[in-house]
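In: Could you work out the structure for the sequence below:
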Amino acid sequence: MKRTAALLSLLATLTAATVTAGCGDTAEPAADTVSLLVAGTPDELAAYRALAAAYERATPGARVTLIEASTAKDLMTRVSTSIAGNSPPDLFLINYRNYGQFAVKGALAPVTARLAASAGLHEQDFYPQAMGAFQWRGEQMCLPQNISSLAVYYNRTLFKQYEVAEPAAGWHWNDMVATAQALTRDASGRTVRAGEPETAGVPVAVHGLGVAPELIRMAPLIWSNGGDIVDDPGAPTRLTLDTPQAREVMQDFLELPRIGVVPSDVEVEAQDYEARFAAGKLAMFVSSRRVTTAFRAITGFDWDVAPLPQYRTPANILHSDAYCMTRTSANQDAAWRFLEYALSDAGATLMAKTGRTVPSRISVATSPAFLSPGTPPARSQIFLDTIPALRPVPTIATWPEIEDATGKVLENAFFHGDPLDKVIRDLDAATRTVFERGAASR
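Out: Predicted coordinates for the structure are as follows:
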């Protein structure tokens, strides 16, 4: 009986000491407890758990309460509602395209002074492109965990099988389209070309290319062609997709389904681009570094990455997530100590080994922890070579709404063939008032 009572007492003690991710607690947190809200795949969330555990081992008495969101959208909802309810996490990890709405509301605690006084972190430790994306009204609002860009993931086995040259640095958009045509095949391995009578009605087993019809996929190509997506990157009031440079890119992009090198909307609905590539049904797939962790589980073929194609000059779009500290957090000192560890060589190395991110910390990005010799992709250096050509989208409170609005128009145009002039008019109509609200809040 005494043994049973002792066991029950021990279980009660352990239960009281355990903080379940995402659950509230009426007790006051310990002075060295910090809550962190993140989103990700199971592999990514496992990496954050490992990071939290490593920090706790390295910092006696410290504790990290990890709050796990299922998706980026779920994370945004949780951040918004928790800030509105005056119960936000101490820290959250967010993409720079989404953080503007919280900076505008004054919901974030700037870290400029803490960074300047830190013995462990220094501004020059990080790529300036990522740091700049999280600066607001002269303050460093958040510290970047990663810096990524778009790349072309490609199935090396298919390239070798059909004797197609692998993509090289400096390749043009037209080169990518021609490569996609050469690799679009039926089940017997024959080339399938749209408009050719001998392959009319023949089901495509492997499409040459997968790319989502989104503004953030078109933007770097427009920049490469000498155009821009907005009238003023610093204070945008409208899209500028009616210029000759932007029109050329959009026309080329929207013609991909008519050329026959991309899967249809029905096919994508049944199996998304990432899953299709992993299944060997796409020869090439345009995405950021985030898919690497999943692709490392591929055993049926060899794969690698290539640079994004260009028009006139190299250009790419910044992908970066950062740790942001909430203004009303009562544990800002503890949160900062966690950040110093998470973004140190030790913490950044741990996250780099997942393969999911390109570290924002230069010393780790240029180390074997990220470049990972012997582990795909073999050409990880491409992500570092691209950094000088990275550009961010504008930081305004309503940018996520602009992406949503343009995504609906572009998806319909991509799969259903709307005329270019109509697409440009529809994009402007769908976003003009959203830009106005963003300008007003700034």
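
In: make it CA atoms for all contacts and neighbour counts henceforth
Out: Fine.

In: Report all helices and strands that the helix or strand encompassing D333 contacts.
Out: With secondary structure defined by DSSP states H and E, D333 is part of helix 332-342. Helices and strands in packing contact with helix 332-342 are listed as strand 33-39, helix 42-58, strand 321-325; criterion 3 or more CA pairs under 8 Å, 6 or more residues apart in numbering; DSSP states H and E.

In: so how far is stretch 373-391 from its chain's centroid?
Out: Mean C-alpha position of stretch 373-391 versus that of the full chain (CA atoms, centre = their mean, to the nearest Å) differs by 15 Å.

In: which residues make contact with it from outside it?
Out: Surrounding stretch 373-391, the residues in contact under the criterion CA atoms under 8 Å, 6 or more residues apart in numbering are 129, 148-149, 151, 220, 292, 296, 303-307, 314-318, 358, 365-366, 370-372.

In: now these: which count as buried?
Out: Applying a neighbour-count criterion of 16 or more other CA atoms under 10 Å, the buried members of the contacts of stretch 373-391 are 129, 148-149, 151, 220, 292, 296, 303-307, 314-318, 358, 365, 370-372.

In: Any idea how far stretch 300-320 is from the middle of the chain?
Out: For stretch 300-320, the separation from the chain centroid amounts to 14 Å (computed by CA atoms, centre = their mean).

In: one more to line up against the first:
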Amino acid sequence: MKIKGTALLAIGMSAAIALTACGTNSGSNSGNAASGNSGKASNADASGGTEAKEVKLRVGTWDGGDSLKIQQQIADNYMKAHPNVKVSIESVPDQYGTKLLTQIAAGQAPDVFQIGDGDISMFMNKGSLEDLTSYIQGDNGIKLDDYYANVLDVGKLGDKYYTLPKDYSDLAVFYNKKLFDEAGLPYPQAGWTWEQLYDTAKKLTKKDGDRITQWGVNLPGAWTRAVLPLINAYGGSVISPDGEKFDGFMNSDGTVKALELYQDMYQKDRISPSSTESAAFKGVDLFAAGKVAMSVGGRWPVTDYKSNKDLSFGVVAMPAGPSGAANTICYAGYGLYSKSANKDEAWSYLKYLTGPEGQELLGAYAFTAVKATAEKLGQTNDEALKPFLNDIPNIKDFPEKTSPYFSTTGGKALQSVMDKMMLGKPIDVKKELDAAAKQGDADLQTAKSE
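Out: As a prediction, this is how the structure comes out:
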């Protein structure tokens, strides 16, 4: 069974679902959570002396194929233990975000629904997500220490939790042991730096005249989320901590230096294939094919790499910079609809889905945030997965979490800079970031006033 990391889909979904101005959280249902979460939900007490009422729960997801089969298996297992509950999985693989927003506008969203990391803040501001904090702390709650904190906290805004994690991946660097051995280079080790990655990649880049036959590393191109670890490692950022300003942050010294280094990797020393060069291989995984010696990415290709008999590879944590180590995350979670008619029952299922029972199935093909489940599934001892887990403490907040307006304001301006950088002609990074930051601030003020 092959399942691509659904956490990656969260990033794509954010672009499809994001709107301009979002309403503020009315909090009209938050009191119900506090007063109703006694830990005596009818489904949790189905074994009591009185017959439990029949409850119908709807669960929204963008999953399809094998991933959907796993979700259905989890629902079936839950219903066997809670015969009074009927769980219906509503799969919308295409245009999921559009349909979900339509359902929310009509007051008819699923009781529990899947959500990408970049949209949590938006849905919270729209008043669509139930504050889970009282449920977490209630008699039928969960122990926060049972989860990897930096993963769990993706669903935390301020001091309140709005989603629980389905799956996720941070980033790491894959390296081809054969190509390192041929070059007589030591394998990279945890604690290495971006400068060391750069220097190593230059040594592993091979040319035939002006034509490159082997690149030292495959970098994430214009994917801004994946460039954040480099920016943060150099002390930079892209938005103020309060989400109110881009100027002075997106164009800070650390951000400028990081992106100047990034541009040099692509255009000065050409240690990473450009988008045009990658496209020429028509979808071939350049790392698996031995065309690049290192590759920055999530855990998604690990299963395929392990099954490739011609590939001997290792994995190492992301490099550190002058400001220390930094990583980022791709995350898919579940939230509880603020207008659900069965909040206690929905919480019980949400807890099951994202807890040890559900995660033992979901975690077979993705990272789980439940520590004991990760250990049970062997993720903590797998040499190809441990570097990801070891780097979880270095995950930093991403700008879409800081501001629900990021994608359509500063994020759009920053993306334009990254796209220009990838065109092959050097840009004045400082000048471009100054303009992007100012444009982002102007767009942010407009968005907040609408």
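
In: what's the TM between chain one and chain two?
Out: The TM-score (TM-score structural alignment, normalised by the length of structure 1) is 0.78; 391 aligned residues with a CA RMSD of 2.9 Å.

In: rewinding a little: among the buried ones among the contacts of stretch 373-391 of structure 1, which ones are in strands?
Out: Assigned to strands by DSSP state E, the following of these qualify: 151, 303-307, 316-317.

In: so the helix or strand following the helix holding D333 of structure 1 matches what in structure 2?
Out: For helix 332-342 of structure 1, the following helix or strand on the C-terminal side (DSSP H and E) is helix 345-352. Across structure 2, the stretch matching helix 345-352 of structure 1 (TM-score structural alignment) is residues 356-363.

In: wait, what's in contact with V238 of structure 2?
Out: With the criterion set at CA under 8 Å, 6+ apart, V238 of structure 2 makes contact with 246, 249-251, 255, 399, 410.

In: just checking, it is part of a helix?
Out: No. Counting by DSSP: H, G, I helix; E, B strand; the rest coil, V238 of structure 2 is not found in a helix; it is coil.

In: Just give me the match in structure 1 for it.
Out: If you follow V238 of structure 2 across to structure 1 using TM-score structural alignment, you land on I229.

In: ok, so what distance separates its match from V38 of structure 1?
Out: Between I229 of structure 1 and V38 of structure 1 the computed distance is 30 Å (CA to CA, to the nearest Å).

In: ok, now A31 of structure 1?
Out: The span separating A31 of structure 1 from V38 of structure 1 equals 21 Å under the rule CA to CA.

In: These two: which is more packed in?
Out: Here A31 of structure 1 and V38 are compared on neighbour count by other CA atoms under 10 Å; more neighbours surround V38, at 23 against 14.

In: residues near the residue mapped onto S380 of structure 1 from structure 2, how many?
Out: Counting by TM-score structural alignment, S380 of structure 1 corresponds to L385 in structure 2. Other residues near L385 of structure 2 number 21, with proximity taken as other CA under 10 Å.

In: Would you state the strands of structure 1 in chain order?
Out: 33-39, 63-69, 91-95, 135-136, 139-140, 142-144, 151-155, 284-287, 303-307, 316-317, 321-325, 390-391.

In: if you compare the ones you listed, which one is most tucked away?
Out: Among the strands of structure 1, strand 142-144 has the highest mean neighbour count (mean count of other CA atoms under 10 Å), at a mean of 28.

In: what's in contact with that one?
Out: Taking CA under 8 Å, 6+ apart as the criterion, the residues outside strand 142-144 of structure 1 that touch it are 110-111, 126, 130-131, 134-135, 320-325, 360.

In: just how off-centre is that strand within its chain?
Out: The chain centroid and the centroid of strand 142-144 of structure 1 are separated by 15 Å, computed with CA atoms, centre = their mean.
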